[in-house]
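Next one to model:
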Amino acid sequence: MKASELEIGKKYYTTGYTGTYAVTVLEILDERIALVKTKNGNPFKKSIRWLFENEEAVKNAGRAWEHAKRRSRRK
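The predicted model follows:
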């Protein structure tokens, strides 16, 4: 997904260590990062690469996300 395709205030889905999360986009910080918020949580930055419009796409991307996180910690 590209930053130009995101809508502020719309609900998207993202992946995390414990599963799938529904998040709302609060602000687009740049072409790669968005400020998002879960229903009851604090706002946090999330890569636009890991925001999806439907839950099924997130389930398929979960393993790739975990692999990318492990790879980034090694650097």
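
Going by C-alpha atoms from here, please, whenever you check contacts or count neighbours.
Noted.

so where do the helices sit in this protein?
Under the criterion DSSP state H, helices of the chain are mapped to 55-74.

Quick check: nearest residue in space to residue 11, chain neighbours excluded?
Nearest non-adjacent residue to residue 11, counting by Cα to Cα, 6 or more residues apart in numbering: residue 24, 4.5 Å away.

Same question for residue 55.
residue 13 is the one closest to residue 55 (Cα to Cα, 6+ apart), at 6.1 Å.

Second input sequence below; structure requested for side-by-side comparison:
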Amino acid sequence: MACLVAKSLNIAKATKQQTRDIESIVETIQSIVVIAEETAAGTEQIASSAESLSEGMEKYSSKSKNVLGIVNQLTQKVERFKLS
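Model (predicted):
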């Protein structure tokens, strides 16, 4: 009978340890989920910033082309007034 009680106590002790281990695993997985969500949010912010930067560069390129056209026109007009 004492052997049976000892075995039961060992089983109960092992079950408690397994419960603690499972709780620890759940906490670790929850931490991983939080990190994954934060990483996803950061990735979205980077993508948005990159898109805004790309749009800004397109506008800059367009304006640079316009300025170049104006410079070319001005150069042609100044050429008319050069003294030979």
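
where does the TM-score land?
With the length set by TM-score structural alignment, normalised by the length of structure 1, the two chains reach a TM-score of 0.24; 22 aligned residues with a Cα RMSD of 1.6 Å.

Cross-check the contact I'm expecting between the residue nearest to residue 55 of structure 1 and residue 61.
No. Applying Cα atoms under 8 Å, one finds residue 13 of structure 1 not in contact with residue 61, separated by 11.0 Å.

Out of those two, name the residue with the larger neighbour count.
residue 13 (20 against 15; other Cα atoms under 10 Å).

what's the longest strand seen in structure 1 packed up against?
The longest strand of structure 1 (DSSP state E) is strand 19-28. Strand 19-28 of structure 1 is packed against strand 11-16, strand 33-37, helix 55-74, with contacts defined by 3 or more Cα pairs under 8 Å, 6 or more residues apart in numbering; DSSP states H and E.

how about these in CSV, adding distance to residue 47 of structure 1?
CSV is the format used below for those (distance: least, Cα to Cα, whole Å):
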stretch, distance to residue 47 of structure 1
strand 11-16, 10
strand 33-37, 5
helix 55-74, 11
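
and residue 32 of structure 2, how many neighbours does it have?
Residue 32 of structure 2: 12 neighbours (other Cα under 10 Å).

now residue 47 of structure 1
Around residue 47 of structure 1 there are 15 residues (other Cα under 10 Å).

Which parts of structure 2 are helices?
2-80.

All good on my end, thank you.
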